[in-house]
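Visitor: quick one: sequence plus predicted model below, questions after.
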Amino acid sequence: MQHLPLPPSSRRGFIGLLSGFSQILLQSHPGCGLLVLLAIAAGAPALLGGALLGGLSSMLTAQRRGYPQADIDIGLYGYNGILLGMLVSITFAWSPTLPLLIIVTGGLSSLILAPWMQRLRERHWLPAFTFPFVGLSWLMLALAAPLQLQVQPSPLPLLSDLDWLNVVAAPLRGLGQVIFLDQPLAGLCLLSGLLLADRRAALWALLGSASGLSLALYLGWPQHGALAGLYGYNAALAGIALSQVHRRPWAPLLGILLALLVQPGFTVLGLPALTMPFILACWLINAGQLLLRSTGTMGGRTSED
């Protein structure tokens, strides 16, 4: 039987969807996205449907709204929807409302991201990163009771033994936690995707995740959480994001530290941290750099006057 080639529009959409999966790791690389997709399919197949539905709804919303096709092609209108689809699937018990909730929140993530990106480019706003995902996730959790959504209890990490195998696997588990998985195989898939897209980013991701483990154990944070990678994923994302903008190591190192120090504060606030510590760390460093540049420019003008 002869296989007909996919039409260009379908091929383009498929590549855009894979790029959306790679944008979870702040990359635009279909091969990286495919490895992220495989990590979900192998590690948590029950989450795959929600991830695909969320990614497609956010992409289709962007297309219907006429947002720049170049942004859609590189996955910028996919990753927030993918994360929302996975979060809904893992957080709430199944009901007929869940697919509709994924579609709505995926579409809303694009509606939030578009004006933000426009202001980023025109007025130099701070980047949104995964803020649409975080904000909509907090809103869903707050509205769970009115929407009659049953929150499933999160399984507690079972890791407790501080042996060499758990310590070695913990940084990979930290990478896997980016997509809600505490499995070393998932982390290995994500690390392979990063190596395929950007080796420097892969090294910073691994360093960030390992730093989360080290600091958590040093400060006496819950050991089971540290070994499960719960303190690694925000630091890993901060390392990736800041290493792409700053060639000198001080910025990603500081971002990793800030993400780790900010994360416990969300427990005090009674909010799930999700990826907000990584976002705040990057915002603080970017805002500080903009302030220094502004101060330097003003000082230069003053000296010239």
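Guide: Cool, got the structure.
Visitor: okay, CA-based contacts and neighbour counts for the rest of this
Guide: Noted.
Visitor: so where do the strands sit in this structure?
Guide: With DSSP state E as the criterion, the chain has no strands.
Visitor: next one: residue 71 from residue 16, what distance?
Guide: 9 Å (CA to CA, to the nearest Å).
Visitor: those two: who's more crowded?
Guide: residue 16 (29 against 16; other CA atoms under 10 Å).
Visitor: just give me the neighbour total for the closest residue to that one other than its chain neighbours.
Guide: Residue nearest to residue 16 in three dimensions, not counting chain neighbours: residue 73, with 4.4 Å by CA to CA, 6 or more residues apart in numbering. Residue 73: 21 surrounding residues under other CA under 10 Å.
Visitor: show me what contacts residue 73?
Guide: 12, 13, 15, 16, 17, 19 (CA atoms under 8 Å, 6 or more residues apart in numbering).
Visitor: could you dump those residues to TSV with distance to residue 135?
Guide: Formatted as TSV, these follow (distance: CA to CA, whole Å):
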residue	distance to residue 135
12	29
13	27
15	27
16	24
17	22
19	22
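Visitor: emit the PyMOL select command for whichever of the residues you listed are buried.
Guide: Of those, the buried ones can be selected in PyMOL as follows, counting by 16 or more other CA atoms under 10 Å:
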select buried, resi 13+15+16+17+19
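Visitor: alright, now check it against this:
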Amino acid sequence: MDWSLSIDKAIPRPLRVIFRGVGQVFFCCNAVTGLIFLIALYVGGITAGIAATVGVISSTVAAYLLGFSEDDIDAGLYGFNGTLVGPCLFLFLENTPQLWLYVVLAAVLSTVVLAALMRILQPYNIPASTSPFVLTCWMFLVAVYAFDGFSRGPVLPPPGIPADIAAASVVSTEFAAFTQASAEAWYTAIAKGIGEVMFADSIIVGILFLTGIAITSLRGAFMAFSGAVVGVAVPVLLGADKTLIEMGLYAFNPVLTMMAVGWVFLKPSTGSAILALLAGILTIICQAGLASFLAPIGLPTLTFPFVLVMWMFLFATSKSKYWGNA
């Protein structure tokens, strides 16, 4: 929206770059949107908000010091991976004073990994997106086993062999019935699905995120909302774990996939919207498969299902006569 862009340009450059870095988590190069996202994180939890702030500042400052592209830095492209690194490490590892140093180091590394992947993917016109965040966090989560000063948090899944979900965990008629309870279950799962993109298990945070996206683009907000709906409906139809659906853990990857395919990287059209829907559905299958694949080493999938599906669709569409020149 024009008014938000005017405010964006009026914000002092250092703050504008930081806020844009937070906004780029949802592909929004808008400082107003990024500020709303950051406020939402603090609403969801002070620690998560501080961790995201430390992460985005560390990764952005590292990009400046390493002499990377000024245009990319100004657009916030070196900030969003660092934004995600902070809350991720505080979610999956035990909260200790040393963990703040861990966050800074991980955020800096995410900047280096992003620059390397941008160089590798540049000839193919494919974005690195959140892959630096994923690779960096996987490395740091596994590395804690080698250091006495760090330990796993209760949320990080223990290594184990994948097993069928228990019958009691399979989704019930709660999402299928036309009742007030069913409507509340859908509303909760959809809102949390959007919030979980930044590890926020909160309805209000999800609503604030969607509001921030809408300020930048109504189509972007529609794609995010549609991705969250797909991330609830498809797991319900496939009989996924009820708890995971209710927490929005099947929804946050389709949110990003549908935004990327249906709004950001392909020309917005009815065709790209349909393609985004297909990509969103396949992201859920990919997430389930990756979760089982990573179970033996006790790592979460994070946003890697989104990254894989987005890459495959963008590579594929580059060969298509309909989307090849998008």
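Guide: Nice, thanks for sending it over. These numbers were taken from a predicted model, which means no experiment stands behind them.
Visitor: ok, the residue nearest the centre of the second structure - contacts?
Guide: With distances taken as CA atoms, centre = their mean, the residue of the second structure nearest its centroid is residue 197 (3.8 Å). Counting by CA under 8 Å, 6+ apart, residue 197 of the second structure touches 252, 253, 256.
Visitor: from residue 273 of the first structure, how far out is the alignment partner in the first structure of it?
Guide: Matched by TM-score structural alignment, residue 197 of the second structure corresponds to residue 178 in the first structure. The spacing between residue 178 of the first structure and residue 273 of the first structure, counted by CA to CA, is 12 Å.
Visitor: so how many other residues sit close to residue 124 of the second structure?
Guide: 11.
Visitor: ugh, wrong one, I meant residue 117 of the second structure
Guide: For residue 117 of the second structure, using other CA under 10 Å, the count is 17.
Visitor: find the residue closest to the equivalent of it over in the first structure in space, skipping its chain neighbours.
Guide: Under the alignment by TM-score structural alignment, residue 117 of the second structure pairs with residue 116 in the first structure. Setting aside the residues directly before and after it, residue 116 of the first structure is nearest to residue 128 in space (CA to CA, 6+ apart), at 6.8 Å.
Visitor: you'd agree that neighbour is up against residue 117?
Guide: Yes - Residue 128 of the first structure is within contact range of residue 117, at 7.4 Å (criterion: CA atoms under 8 Å).
Visitor: who has more neighbours, the two?
Guide: Higher neighbour count among residue 128 of the first structure and residue 117: residue 117, with 19 against 16, using other CA under 10 Å.
Visitor: you'd agree the more buried one is up against residue 127?
Guide: Yes - using CA under 8 Å, residue 117 of the first structure is in contact with residue 127, at 7.3 Å.
Visitor: span of stretch 268-282 of the first structure from start to end?
Guide: One end of stretch 268-282 of the first structure sits 21 Å from the other (CA to CA).
Visitor: equivalent analysis for stretch 169-186 of the second structure, please.
Guide: Terminal-residue distance, stretch 169-186 of the second structure (CA to CA): 17 Å.
Visitor: same question, stretch 145-165 of the first structure
Guide: Terminal-residue distance, stretch 145-165 of the first structure (CA to CA): 41 Å.
Visitor: and the contacts of it?
Guide: Residues from elsewhere that reach stretch 145-165 of the first structure (CA under 8 Å, 6+ apart): 90, 91, 92, 93, 95, 144, 166, 223, 224, 225, 227, 228.
Visitor: what is the burial count for the aligned residue in the second structure for the last one?
Guide: Taking TM-score structural alignment as the alignment basis, one finds that residue 228 of the first structure is matched in the second structure by residue 247. Other residues lying near residue 247 of the second structure total 23 when counted by other CA under 10 Å.
Visitor: and if you look at residue 33 of the first structure?
Guide: The burial count for residue 33 of the first structure: 28, using other CA under 10 Å.
Visitor: who touches the nearest residue to it once chain neighbours are set aside in this structure?
Guide: Sequence neighbours aside, residue 22 is the residue nearest to residue 33 of the first structure in space, at 3.9 Å (criterion: CA to CA, 6+ apart). The neighbourhood of residue 22 of the first structure, defined by CA under 8 Å, 6+ apart, consists of 28, 29, 30, 32, 33, 34, 36, 75, 79, 193.
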